[in-house]
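Asks: Task: produce atomic coordinates for the following.
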Amino acid sequence: MDERPPSRRQPYASRVWPPRQQETTHGPDAASGDRPPPAGDLALHPTAPAAPDAAALAADALPPSARVYGTPEAPPPPKIPPGLARALVGVAVFLVVGGLIAGLGYLVLDRVRAATAPPVNAVDRLAGVTYPVPPGWHEGKVAPVTAFTSVVTHDGDAVVMARPGDAVQPSGLRQAAQELTDIYSRLLLHGDKVTVVEDGGLTVNGRTAYIRALRAEYHDVVNRPSYLRVMVLGGGEVGAVVVGLVQPDDPRLRADIDAMMRGLR
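Replies: Here you go, the predicted structure:
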């Protein structure tokens, strides 16, 4: 009967790979650790194991597949033939230059088209008038003031509106223009200081008209000066009223409003 004590199998959870280098725990040199014996004592220890070299340690650190098939290496980068590389560069340059030429041509054609395009007119059938729409202006659907039947605007800082009016005789146009200017000044300007900058009659497409314009200033630092221009058109069975408003006041937009009123027909 075997009376040797049973040995315990090492659990799988404690096994590691690669295996650790076994240490010698017995013999007369155990206290000195892994230090190799002196050169003079090699003859006295013929069975002492030789120190592992770096190549052997590196081989032990590789997985089993690497020992069979060798260490995997990254594939070399693809090489583009010189002729193909020059062709690709030429194509890229051609595309860039072609895009620039196409963009420049479109810009020139757009400018030419804008210069040769027929003028746009706003037609107000209820008021019986037609007036030109300058570049930068566009027709609106609903006027911001009741009773006006057509409107054109400029980026929210200027507006021109038209509506039917009473058939006013030429002698009464000035009074009608003054009354309407006072009404629209209180409705639209609310200025702290209002100055009359234009007041006079003119002929528009063979019809007598009268224009009165105001400039409003404000004491606060938020509101900038505003410009209001009212034209009353007579000389027909049905009159017309045209109102232009600019806020803030701008000489260029003033000129656009004057062109629209003088181009009325």
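
Asks: Going by C-alpha atoms from here, please, whenever you check contacts or count neighbours.
Replies: Will do.

Asks: Strands of the stretch 101-250 of the chain, start to end?
Replies: Counting by DSSP state E, counting those that start in this stretch, one finds strands in the stretch 101-250 of the chain at the ranges 120-124, 129-133, 138-139, 150-153, 158-165, 193-204, 207-217, 226-233, 239-246.

Asks: next up, for comparison:
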Amino acid sequence: MLVLLVVVGGGVGVWWFLSDQGGDGPGATQTEGLTIEDSESGISYTLPEGWEEFASEDLIEAFTSSASVSTETGGASVFAFSGEAMADEEMSMSTSTIAGENSEYFYPYAEDRQILLSEPAEVDGQEAYRFTWEVSKADDEPMYGHIVHILTDDNRSVFLMGIVYPDDPALRTEIDAVLTSVTLL
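Replies: Reported below is the predicted structural model:
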């Protein structure tokens, strides 16, 4: 149930953040390479210059932190959330399920789904899983996504997800850099 709430909340949040083409969304503050310390989820991550962090009171309940950037042609967002820990063998399935459900919510009726990366990883000595994907359809630009799922010592699963729409190589690089920068507090 928690995963479903996160998925729905995540989809709505991504739409909200990416649809803000002006970059002046509620609670937005300009950042210059700011490191976000998300004490609620227990992670930190670094934003590229020009990204905007959203104030905690402006986040959808499922999120613990979020940031975005807008360009003339689209935008990118990252958001963190957490839930109950999943067994090691469930990480691959749960990570791809959360990615797929968020994609379907934000980018409905995709005709093509491509898994670009699906592999175990490690974040600060903890087991983690990385998953990247792209969805597309004939009458629309593709969407790129990247998620990192971390199992913590205190029996939680922590997620940091980034989405780029429409897919753009420069924003894809920024999303990947943000997710690669994630560390535990």
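
Asks: what's the most buried one of the strands of the stretch 101-250 of structure 1?
Replies: Ranked by mean neighbour count, the strands of the stretch 101-250 of structure 1 are led by strand 226-233 with a mean of 28 (mean count of other C-alpha atoms under 10 Å).

Asks: Give me the range in structure 2 that that strand lines up against.
Replies: Strand 226-233 of structure 1 lines up with residues 143-150 of structure 2 when matched by TM-score structural alignment.

Asks: Average offset of that stretch relative to structure 1?
Replies: Stretch 143-150 of structure 2 differs from its equivalent in structure 1 by a mean of 1.3 Å after superposition (mean C-alpha distance after the TM-score superposition for structure 1).

Asks: contacting residues around that stretch?
Replies: Stretch 143-150 of structure 2 is touched from outside by 91, 95, 99, 107, 122-123, 126-136, 157-167, 172, 175-176, 179, with contacts defined as C-alpha atoms under 8 Å, 6 or more residues apart in numbering.

Asks: repeat for stretch 171-183 of structure 2
Replies: The set of residues that contact stretch 171-183 of structure 2 without belonging to it, under C-alpha under 8 Å, 6+ apart, is 43-48, 75-78, 123-124, 144, 146-148, 160-164.

Asks: Same check on stretch 196-203 of structure 1?
Replies: Contact partners of stretch 196-203 of structure 1, identified using C-alpha under 8 Å, 6+ apart, comprise 174, 208-215.

Asks: Where in structure 2 does it fall?
Replies: Under TM-score structural alignment, the alignment places stretch 196-203 of structure 1 onto residues 115-122 of structure 2.

Asks: Report the two of the contacts of stretch 196-203 of structure 1 separated the most.
Replies: Pairwise distances among these were taken by C-alpha to C-alpha; the largest, 24.2 Å, belongs to T208 and R215.

Asks: quick one: what's aligned to P166 of structure 2 in structure 1?
Replies: Here P166 of structure 2 is matched to P248 in structure 1, going by TM-score structural alignment.

Asks: ok, now which ones touch that match?
Replies: Taking C-alpha under 8 Å, 6+ apart as the criterion, P248 of structure 1 is in contact with 157, 223-227.

Asks: what residue of structure 2 matches up with V129 of structure 1?
Replies: Going residue by residue (TM-score structural alignment), V129 of structure 1 aligns to I43.

Asks: I'd like the distance between the closest residue to that match other than its chain neighbours and T173 of structure 2.
Replies: Setting aside the residues directly before and after it, I43 of structure 2 is nearest to L184 in space (C-alpha to C-alpha, 6 or more residues apart in numbering), at 4.3 Å. Counting by C-alpha to C-alpha, to the nearest Å, the gap between L184 of structure 2 and T173 of structure 2 amounts to 22 Å.

Asks: got it, and E40 of structure 2?
Replies: Spatial separation of E40 of structure 2 from T173 of structure 2 under the definition C-alpha to C-alpha is 26 Å.

Asks: hang on, the earlier thing: out of L184 and T173 of structure 2, which sits in the more crowded spot?
Replies: For L184 of structure 2 against T173, the residue with the higher neighbour count under other C-alpha atoms under 10 Å is L184, and the figures read 18 against 11.

Asks: right, and S70 of structure 2 touches E52 too?
Replies: No - taking C-alpha atoms under 8 Å as the contact criterion, S70 of structure 2 and E52 are not neighbours in contact, 9.2 Å apart.

Asks: and the lengthiest helix in structure 2, how far from the chain's centre?
Replies: Within structure 2, and with DSSP state H defining each element, the longest helix by residue count is helix 2-19. Taking the mean of its C-alpha atoms, helix 2-19 of structure 2 sits 10 Å from the chain's own mean (C-alpha atoms, centre = their mean, to the nearest Å).

Asks: packing partners for it?
Replies: Using 3 or more C-alpha pairs under 8 Å, 6 or more residues apart in numbering; DSSP states H and E as the contact criterion, the neighbours of helix 2-19 of structure 2 among helices and strands are strand 65-70, strand 75-84, helix 91-106.

Asks: Nearest residue to the counterpart of V160 of structure 1 in structure 2 in space, ignoring adjacent ones along the chain?
Replies: Residue-level alignment of V160 of structure 1 against structure 2, with TM-score structural alignment as criterion, gives V78. Distances taken as C-alpha to C-alpha, 6+ apart place G162 nearest to V78 of structure 2, at 4.1 Å, with adjacent residues excluded.

Asks: contacting residues around the one you found?
Replies: Counted by C-alpha under 8 Å, 6+ apart, G162 of structure 2 has contacts 76-79, 145-147, 175-176, 179.

Asks: Would you reformat these as TSV and include distance to L18 of structure 2?
Replies: Compiled in TSV, these are given as follows (distance: C-alpha to C-alpha, whole Å):
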residue	distance to L18 of structure 2
A76	6
S77	7
V78	10
F79	12
G145	13
H146	15
I147	17
I175	13
D176	17
L179	18
